[in-house]
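Participant: below is the sequence, then the predicted model.
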Amino acid sequence: MKLSIKKILIVLIFFVAGNYVTYGQSYELGSPSKDTKLIVKVNSEKELVYSIEQKGSPILAWSDLGLQLKKKVIGRNIRVQKQKKRSVKQQLAWTLGENSTITNHFNELTLFCQSSGIDFQVVFRAFNGSIAFRYIVPKQTQLVSEEIQKELSTFNFTDNYTLYQYNQESVFTPLAIDSLIKTCDFPATLVSQKYYVSIGEAENNSYTKAELTKGKLANSLAVAFLKDSVRLTTDLATPWRTVSIANNAIGLHQFSDLPYRLSKRFGDTIPTWIKPGKVVRLSLNTQDGITGIDFAAAHNFQYILFDAGWYGPEFRSASDPTQIIPELDLHRVIQYGKEKGIGVILYVNKVGLRAHLDEILPLYKKWGVAGFKFGFVDGLSQEGIVWLNNAIKKTLDYGFILNIHDNYKPTGLSHTYPNLLTQEGIRGNENAPDAYHNMVLPFTRFLAGAADYTYCYPNSVKSFANKLLVSKGQQLALSVVYFSPLQAIFWYGNPADYTNETEIEFFKYVPTVWDESHYLQGEIGKYISVARRKGTTWYLGNATGFSDWEGNLSLDFLTSNKTYKMTIFEDDETKGIRKRVLELKKGYQLAINLKAKGGQAITLEEVNR
């Protein structure tokens, strides 16, 4: 059938208009407060790009989106087929966090796209101060045997920023973005003259470990795979990439629960057997196990830990985690712990986990073990992360709390698997971090989630001088400043040696999860003050870097018309701990006069008259 000239013109107009919508139109998404704005468009080269503004100021210029496959590129020669928007506002109860309630309020835009014959989606969420995005690639015939070789996401900043570069358990090196030679872990913190920015990651349960590398443009960062590519064997949702913006350093703390907000929620109720708490590590023999349980019970700890070696040399395949070394009567210790209300956590290295996990899960349940500590896992490759995700779920199904050590870093999966109380992925106290490092951590690594810092507090016999480069007061303060539902205290110490009861008294009181938290004052690398509430009692941690800190803290977070007893645990002139007590009310100005590398821990208890 022949078409008339008029019909041909109509068809051409429709075709041109359709392509104009695809290649010319921009898609906007604002945060609930309208202060944070995302713009997405298909540029003149038919590439999908995005930009971010904060209160009208550009943060990211046009930055790339997409995925590089072996033979095709997702995100080039693109057609946006449709868009979908929604808004969500939730109040989520969360008893294992820094606050007992998580506010999850965002606007969402999903673009349904086609590129290189492949259907995919890009999902964007706008929170107040944050933009998050991820790619969703459904399983398709043309993706059989395909893999993602590179993620094309970039972050092209409009200003000069200093990046606090680090990898896994390394130190932090502040440098200009354009001076970046190595890679940098998520979350990455950047500072300009105007803004503090965190680039983060959430819900990595089936991807590979990605890091940030220098981009092709000035002041630009790009996503780089650390170890391997990503196989597309099933429907894939990539991890969320997040960009969070604050006006000051302590403002970054409002985004520390963002990985939780972006991860699938376990359910409305956390199982009662998942109990946070403090743990003490013990020597591998029966008597120290019994003594350690008595110590834990007397000092309001909830767990003891038998670390590497309880079933033999951890890296030898011949070491069997179903067998116990002769020096340790583990069954007697576990039973004694139950009588005292103290749980026993067992360490298992990746060699033993890979060979015996399905065997030891029911076995340890029969023994009465409370939890696992995974050691030297692979948190760097897709295969390792998929294995870990499955292993975490298995420990949840069997009723074990979990602590994952070494290179593994959180991405919010504790919201999906609440038994995952903590993980390492941090340069902790056993690596002898200095005061500068300690003052960088609250504004960097801790924005990803809980971390097991492994405190090496001195006792009456050993000072741990080669490990402890800050004051005792700072060690006390950090137990408030650093968040971890499972806190390892006295990492290298023998419980029998802790006769310095006055110095360690604060550790009896401090909780590990909180009802309310506030970052009061702070600057990266210099000082920090954090206030947290459990019930009606407040706890404060104040600490410094390499310089003295003098100032005032207003205690406006206290309840009006209430009197509080404030107990201060602080450094004295003899390198010990001094205790002071006074009464006060809301609005009290607390004078801060801390020496370099020092700190103080404070309790504020309501006085009933």
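Facilitator: Good, I have the coordinates.
Participant: use CA for all of it now, contacts and neighbours both
Facilitator: Will do.
Participant: gap between stretch 75-89 and the chain center?
Facilitator: 29 Å (CA atoms, centre = their mean, to the nearest Å).
Participant: check stretch 185-198 too.
Facilitator: 16 Å.
Participant: stretch 372-386 too?
Facilitator: Distance, centroid of stretch 372-386 to centroid of chain: 16 Å (CA atoms, centre = their mean).
Participant: what's the first-to-last distance across it?
Facilitator: 18 Å (CA to CA, to the nearest Å).
Participant: next, the contact list for the residue nearest to Asn419 when sequence neighbours are not counted, please.
Facilitator: Nearest residue to Asn419, sequence neighbours excluded (CA to CA, 6 or more residues apart in numbering): Ile401, at 4.6 Å. Going by CA atoms under 8 Å, 6 or more residues apart in numbering, Ile401 touches 274-275, 370-372, 395, 419-421.
Participant: ok, structure two:
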Amino acid sequence: MKRMMRRLLPVLMAVVPLTVCAQKVYELKDASGRVQVNVSVNDKNVEYSVLHEGDVMIDHSPVSMKLTDGTAFGVNPKVRKVNRRSVNETIYPPVYKKKSIEDRFNELTIDFKGGYSLVFRAYEDGAAYRFVSSLKKPFMVESEQAVFCFPNDPKLFVASPKGRMNEGKKDPFYSSFQNTYVETALSAWDKEQIAFLPVLVEGKNQKKICITEADLLDYPGMYVKHGDSGFSLEGTFAAYPKKVVDEVRGLKGVVKSREPYIAKVEGATAFPWRVMVISKDDTELLCSDMVYKLATPAQFTDFSWIKPGKVAWDWWNDWNIYDVDFRAGINNETYKYYIDFASRFGIEYVILDEGWAVPGKADLFQVIPEIDLEELVSYAKSKHVDLILWAGYRAFEKDMDRVCKHYAAMGIKGFKIDFMDRDDQHVVEFNRKAAETGAKYKLLIDLHGTFKPTGLQRTYPNTINFEGVHGLEELKWAEPGTDQVVYDVTAPFIRMVAGPMDYTQGAMNNVIMKNFHAVYTEPMSQGTRCRQLALYTIFDSPINMLCDAPTNYMKEEECTKFIASIPTVWDQTLPISGKVAEYIVMARQKDGIWYVGGLTDWNARDVEVDLSFLGKGEFKAEIFKDGINADRVGKDYKREVIRVSADKKLKLHMAPGGGFVVKITSVEETSGVN
């Protein structure tokens, strides 16, 4: 397990540990002094705690790691030396929600006898720690102790995997990571459940702690469960796969047995960061950069070929185009129609989802006779559109390098990879290898059917999006009671803290809750039309799907033109107001043009947007807002254009399940807007 370490200038400082009885306490604070980490080392173990402005967020929590040979990191620890450093630099990400990121932290590294270290970092908005091994020989990790203790019984927002059926029972480590959140007291949460990360915890003074992980490249992903004592959460991990069987037409690998350890390690390595993002106000979670900052930087510098953008997508709408003189389906005529649609509205990509390769073969070189890929690539190129191909993970894994080389040479621009449905070490390493191989052949990689992002998008910026989200596809088969509207105003405060979301918005058939029902072939969304438009501004998604049928979009040209104009990466991201599980208002800016989006739950809501972020000048605001009857007919909306300025406040009403989106441009640049 080889890890590329970040090159930063260390600032060594003298360490004066505070001696308390038989333990040493090392104190670490961020530059502002808001966040404080205390690391206690005694003869038995290592514990840490995290405070925010004096409030205890994480109480004394032990950390350790057990190897299969009996070695244990963090047990009976013997400190060898301690170093500190301070870092203050700027990151310029090639694909992100901001043009630049201020990376400022203080770091404490404790080296222990026995070939390992613990590294702690304190940021203004949280803390993180990781184990680092300096052992030179390969070893296996039996277990890791990652505990998060709380001073009282906190409220949680958790998403528990339902677990797919495996060998006659539900396997919690076999999951699509696409579940809604449960809001519960920790003490009331089912002790038999586990939750995938991120999870959100409410601390003192209604502050929030978002627990997740970063720089996960070749180690199993972490879940949390009830801790053994007190009010605590404890990490748990899928064991290393022993026997994997191909299922679902050979497209996914299902684990039938596992080893008595969680990870194989080649030797010296840095393990994933355990991350705690702390917010005083819920809106601070909407633009957190901590996961990105903690990830390993890219080792290549030419990002010019990485092109974010929109995608005309076929699968959600079940290829259901109409008013045409050919049979719609997985064939060249249908995809030329999609390409024509994309070209007309300036949409950069068309995806060919499942079905272009021969079903049941799991062989990406066997293309169905109805599809001529070379012809489609040529046709798309003539229309200034590029193509992306869907692939099942096992089919992609079988011959990854040859597949990428072949299709890159043909002119394909990327792969959407699906059905991983696990985050044990094997699949985590697969995701990294897919990203690496994609970069080798200058291909975009969209990791669908997988776990939350942990910073791979920094290490390989061509890894442009991730699913691991209860996206719009869930409404094709939703069970009664599924509440997508509340999920939409919850996930940005939790799942989006980890990174971008392949949610696949853009439905044109919009209904209120009582009229919603699951339809696989002609699906609909919950909530209003303007809600769907607003999602393009609220959600981070550098490669963003238009999920509905081109025919439907062309019948709604006003909305379609607006969606197509919205950027997918940004120069600035600015949270305006919001509360987890209730509502969100955000502003984003790209090339001097501002977009403001709002979402509400099932409660109608009036909001006031302070426009002081606009600066000097006079501006035109193009507004899409819920129509007066949107609480009865979800498609009802109103578009208007008004003059605004920085000293004004914009008042907007959202219907139940509604939203709004505003495009703000300087008057000089919008003389043609009407």
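Facilitator: Thanks, I have the structure now. From a predicted model like this one, the values you see are computed outputs, not experimental measurements.
Participant: so what number do they get for TM-score?
Facilitator: Once superposed, chain against chain, the TM-score is 0.91 (TM-score structural alignment, normalised by the length of structure 1); 578 aligned residues with a CA RMSD of 2.2 Å.
Participant: follow-up on the earlier one: secondary structure and neighbour count added to the contacts of Ile401 of structure 1, as a markdown table?
Facilitator: Below are the contacts of Ile401 of structure 1 laid out as a markdown table (DSSP: H, G, I helix; E, B strand; the rest coil; neighbours: other CA atoms under 10 Å):
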| residue | secondary structure | neighbour count |
| --- | --- | --- |
| Ile274 | coil | 19 |
| Lys275 | coil | 21 |
| Ala370 | coil | 24 |
| Gly371 | strand | 25 |
| Phe372 | strand | 23 |
| Thr395 | helix | 21 |
| Asn419 | coil | 27 |
| Leu420 | strand | 27 |
| Leu421 | strand | 27 |
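Participant: look up how far Leu197 of structure 2 lies from the residue most central in space within structure 2.
Facilitator: A centroid search over structure 2 (CA atoms, centre = their mean) returns Gly499, at 3.4 Å, as the residue closest to the centre. Here Gly499 of structure 2 is placed at a distance of 12 Å from Leu197 of structure 2 (CA to CA).
Participant: mind listing the shared neighbours of the two?
Facilitator: By CA under 8 Å, 6+ apart, the residues touching both Gly499 of structure 2 and Leu197 are Lys452.
Participant: from the contacts of Ile401 of structure 1, which single one is nearest Ala308 of structure 1?
Facilitator: Phe372 (11.7 Å; CA to CA).
Participant: what's the counterpart of the closest one in structure 2?
Facilitator: Mapped onto structure 2 by TM-score structural alignment, Phe372 of structure 1 lines up with Phe415.
Participant: same question, Ile602 of structure 1
Facilitator: Checking TM-score structural alignment: Ile602 of structure 1 goes with Val662.
Participant: would you agree that match is in contact with Lys620?
Facilitator: No: between Val662 of structure 2 and Lys620 there is no contact under CA atoms under 8 Å: 9.8 Å.
Participant: settle it for me: which of these two has more neighbours?
Facilitator: Shown here are Val662 of structure 2 and Lys620; by other CA atoms under 10 Å, Val662 has more neighbours (24 against 21).
Participant: for the longest helix along structure 1, buried residues please.
Facilitator: Ranked by residue count under DSSP state H, the longest helix found in structure 1 is helix 5-24. For helix 5-24 of structure 1, the neighbour count (16 or more other CA atoms under 10 Å) marks 22-23 as buried.
Participant: can you give me the helices in structure 2?
Facilitator: Using DSSP H, helices in structure 2 cover 290-294, 332-345, 373-382, 393-398, 400-410, 425-440, 456-459, 484-488, 495-498, 529-538, 550-554, 557-565.
Participant: nearest to Trp273 of structure 2, out of those helices?
Facilitator: Closest among these, using CA to CA: helix 290-294, at 7.4 Å.
Participant: gap between the closest one and the chain center?
Facilitator: Distance, centroid of helix 290-294 of structure 2 to centroid of chain: 12 Å (CA atoms, centre = their mean).
Participant: pretty sure Ala263 of structure 2 contacts Glu144?
Facilitator: No: taking CA under 8 Å as the definition, Ala263 of structure 2 is not a contact partner of Glu144, at 10.1 Å.
Participant: out of the two, which sits in the busier spot?
Facilitator: Ala263 (24 against 19).
Participant: could I get the helices of structure 2 as CSV with distance to Leu28 of structure 2?
Facilitator: Formatted as CSV, those follow (distance: least, CA to CA, whole Å):
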stretch, distance to Leu28 of structure 2
helix 290-294, 17
helix 332-345, 52
helix 373-382, 55
helix 393-398, 43
helix 400-410, 44
helix 425-440, 31
helix 456-459, 26
helix 484-488, 36
helix 495-498, 24
helix 529-538, 35
helix 550-554, 54
helix 557-565, 46
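Participant: pick the most buried one from those helices.
Facilitator: With neighbours taken as mean count of other CA atoms under 10 Å, these reach their highest mean count in helix 529-538, at a mean of 28.
Participant: got the contact list for the match of Ile602 of structure 1?
Facilitator: Here Val662 of structure 2 is in contact with 594-597, 621-624 (CA under 8 Å, 6+ apart).
Participant: and these, which two are the farthest apart?
Facilitator: Trp594 and Phe624 (14.1 Å).
Participant: the counterpart of the residue nearest to Asn419 of structure 1 in structure 2 and Val182 of structure 2: what is the separation?
Facilitator: In structure 2, Ile401 of structure 1 lines up with Leu444, judged by TM-score structural alignment. According to CA to CA, Leu444 of structure 2 and Val182 of structure 2 sit 34 Å apart.
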